[in-house]
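S.K.: With the sequence up front, the predicted model follows.
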Amino acid sequence: MGVIFSTHDLNRSERFDYWHEVVYRTYAPCVGKVDSTTDFQASVGVSNFGAAQITEVRSSGISYERRAFDVRTGPREDFYAVAMLSGRTMVTQDGRDIVAEAGDVYLYNSAKPYSHRSESNYHCLSMRIPLPILHSRLLNVDELSGSVLRSGTPYGRMVSSLIKEAAEISSSDGITDMLEFSGPVIDMISAAMNRATTEAVPSSSRNQNLLVRIQRYMRENLDDSTLTLASISKEQNVSVRTLARLFGDIDATPMGWLQNQRLARAYADLAERRALSVTEAAFAVGFNDLSHFGRVFKKCYGHTPHTLLGVRSN
């Protein structure tokens, strides 16, 4: 599988420090702990899968904690769906404590603090999806972290199977453009995660349903540069005050949320090659000023939109 990093040929005294650096660079800055550094062994294979990435880990028991300090000093904007092939992992994020066993898929967000703990050997496949790409597909990304899709459910089996197939495809030498496969796979995984977590929560309140309806309308009209608070309120038959209150309930403003959605869609269009130029991506989501688009994009993601044009898809 792509590039492989392993502790197996290292001296016992070097293994854990080496692995800690691999995790830092491959996933995110965090603090790792093991019962014995001298007995520790681990390996990871890394393959690009279009705009996503697949990693396969075999490891001795270990715990990881990504603290608030790590999030501030080493920001990452990635979402992970992890298919457990063997072993058992305990995960905490967003106040949720879950246990994932062989066959399960657990979900976490590297933009937030989390902890993982495996008390014994484990083997897993992970799919890393940049958060903007997921935000361009789903409204409820923040509700997914710290969740588990069980092996006994259709959605759990589906996502686990898709990750395994993606790993097979990403390791194939004869495929020159992984984007041909990665986009549809991410679409299906996103839909399954959304459906699984939506069905697991109680029925939404009237205000939540209204907010979702308005958000869907806004997402369907990202290309309309004339959208304003007044026009959205009129179209959705709510007052401007109600509109502001609904978004205030999720710690956002309507126009701020709209801009973030536009940026996420532009990011996804560039990363997945649906847009072949920054100009095309910007205009497709309602930005008429390219300089302004470049500034807000860089402020949001830490790099210019042109950077995504240089990212290889295989």
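M.R.: Alright, I've got the coordinates. Just so it is clear, the model here is predicted, and its values are computed rather than measured.

S.K.: contacts, neighbours, all on C-alpha from now
M.R.: Will do.

S.K.: What's the separation between Leu246 and Thr197?
M.R.: 22 Å (CA to CA, to the nearest Å).

S.K.: next one: Phe49
M.R.: Distance from Phe49 to Thr197, by CA to CA: 25 Å.

S.K.: higher neighbour count, those two?
M.R.: Between Phe49 and Thr197, counted using other CA atoms under 10 Å, the more crowded position is Phe49 (27 against 16).

S.K.: Comparison target below:
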Amino acid sequence: MSVIDAMIVEFDSSVVQTSQRLDRYLDLICHLYPYVDCAHVEKQGDTFHASISYSVFGQLGVGSIAAPGLHYVRTTSAIGRDNGDEFVACLLNKGSAIVEQNGRQTKQGPGDIVICDTARSYKYIFSSDYQLVCLRIPRTQMLCRLADAERLTALTLNGASPMGVFAASVVRGAAGVNPTLELSAASKLASSVIDIIAASIETELGGLKAPRDRHVELWERAKDHIDANLSDPEFNVDCICDAIGVSRRTLNRVFAIHGTTAVRCLWQKRLDASHAFLAEGRAKHIADVAAACGFSDFSHFSRAFKKSYGFAPYQLLKQKST
């Protein structure tokens, strides 16, 4: 299931036969989120109780989870089952947790936020009852805002810090958003939520990043050059290589570190720009938007836009014109 699938889910284990509650809960967790193996900390038998609320708006999947202590383990084999290509940002409202990824381990308490990369294995361990708000953020949406997101997993954004308090309030607010919002408003709101999460993590955890290396510098220069040339339909990967003085092979390695390719990044940035044109009512014709964002093939643009956002560009244009 992709993050852009329209879905509203409400689950409470109390309506399920007691002997099936745990299995039903785990099945739903693995359907709504990237697949994980689970272990129950204590044998609770008929006392097991859990609830899930989940909805989607814009590019975000937002879930509220209340459950007893469980160990969630995302293994290499689990990654192969769903090809997870996103980040999850988790705000703990009650309980405590230990999160492990990238050879790091961090403790999470109430009010703290931690991100995990679903493309790599991790452990999320709860030893007692907990309540959690979890955001599913597409990889491209996070990396275009926070280039070092993959290096900042399993680090705690302290809920007592100014940015931690701010980010936590935004995550809680996202969990209360009406998922039936019209497309334009939902997309803008989702984008703003991701902006705040990324900015908060960068502000609070930026000092913990590894020293900048040549690949990071090349990554940022390449992205800046892409941003400056989105409207040019002739702009391509060779243009990027010429501008920053590297070979195609080196450029491919730079983008591979961030889980993408130069071509994919260019396309996503063009799509994001076209979405902004439409969402902000800055265009009256879809063809004009496509041309302004460097798309020479109108049909290809429409298909790619729908695949990325879950709805066709004309739907967003129609909403803005009514």
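M.R.: Yes, it's here. What you see is a predicted model; the values in this text were computed from it and never measured.

S.K.: Got a TM-score for the two of them?
M.R.: With the length set by TM-score structural alignment, normalised by the length of structure 1, the two chains reach a TM-score of 0.79; 300 aligned residues with a CA RMSD of 3.6 Å.

S.K.: Glu199 of structure 1: neighbour count?
M.R.: By the measure other CA under 10 Å, the count of residues near Glu199 of structure 1 is 9.

S.K.: repeat for Ser205 of structure 1
M.R.: Neighbour tally, Ser205 of structure 1, other CA under 10 Å: 9.

S.K.: list the contacts for it?
M.R.: Not one residue lies near Ser205 of structure 1 by CA atoms under 8 Å, 6 or more residues apart in numbering.

S.K.: cool, Gly111 of structure 2 as well?
M.R.: With CA under 8 Å, 6+ apart, Gly111 of structure 2 has these contacts: Leu91, Leu92, Asn93, Asn158, Gly159, Ala160, Gly164, Val165, Ala168.

S.K.: So what does it match up with in structure 1?
M.R.: Aligning on TM-score structural alignment places Gly111 of structure 2 opposite Gly103 in structure 1.

S.K.: go on, Arg24 of structure 2?
M.R.: That one, Arg24 of structure 2, aligns with Tyr18 by TM-score structural alignment.

S.K.: Share the number of residues neighbouring the closest residue to its match other than its chain neighbours, please.
M.R.: Distances taken as CA to CA, 6 or more residues apart in numbering put Thr7 closest to Tyr18 of structure 1, at 7.2 Å, once the chain neighbours are dropped. For Thr7 of structure 1, the neighbour count with other CA under 10 Å is 19.

S.K.: what about the residue positioned nearest the centre of structure 2, helix or strand, and which?
M.R.: With distances taken as CA atoms, centre = their mean, Ile137 lies nearest the centre of structure 2, 1.1 Å away. In this assignment (DSSP states H and E), Ile137 of structure 2 forms part of strand 130-138.

S.K.: What lies in contact with that strand?
M.R.: 3, 33, 59-69, 85-96, 171-172, 175, 194.

S.K.: Just to be sure, which of those are found in strands?
M.R.: Residues of these located in strands (DSSP state E): 60-67, 86-94.

S.K.: Return a selection command, for use in ChimeraX, containing the buried ones of these.
M.R.: Buried residues within these, by 16 or more other CA atoms under 10 Å, are selected in ChimeraX with:
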select :60,61,62,63,64,65,66,67,86,87,88,89,90,91,92,93
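
S.K.: For the stretch 101-250 of structure 2, which segments are assigned as strands?
M.R.: Using DSSP state E, counting those that start in this stretch, the strands of the stretch 101-250 of structure 2 run over residues 104-108, 113-117, 122-126, 130-138.

S.K.: tell me the secondary structure for Ser55 of structure 2?
M.R.: Classification of Ser55 of structure 2 by DSSP: H, G, I helix; E, B strand; the rest coil places it in strand.

S.K.: neighbours of it, just the number please.
M.R.: Count around Ser55 of structure 2 with other CA under 10 Å applied: 24.

S.K.: which residue sits closest to it, ignoring its sequence neighbours?
M.R.: For Ser55 of structure 2, the spatially nearest residue (CA to CA, 6+ apart) is Ile8, at 4.4 Å.

S.K.: which residues does the one you found contact?
M.R.: By CA under 8 Å, 6+ apart, Ile8 of structure 2 lies in contact with Ser53, Tyr54, Ser55, Val56, Pro179.

S.K.: I'd say Ala293 of structure 2 and Asn229 touch.
M.R.: Just to correct that, residue 293 of structure 2 is Cys rather than Ala. No - using CA atoms under 8 Å, Cys293 of structure 2 is not in contact with Asn229; the gap is 9.0 Å.
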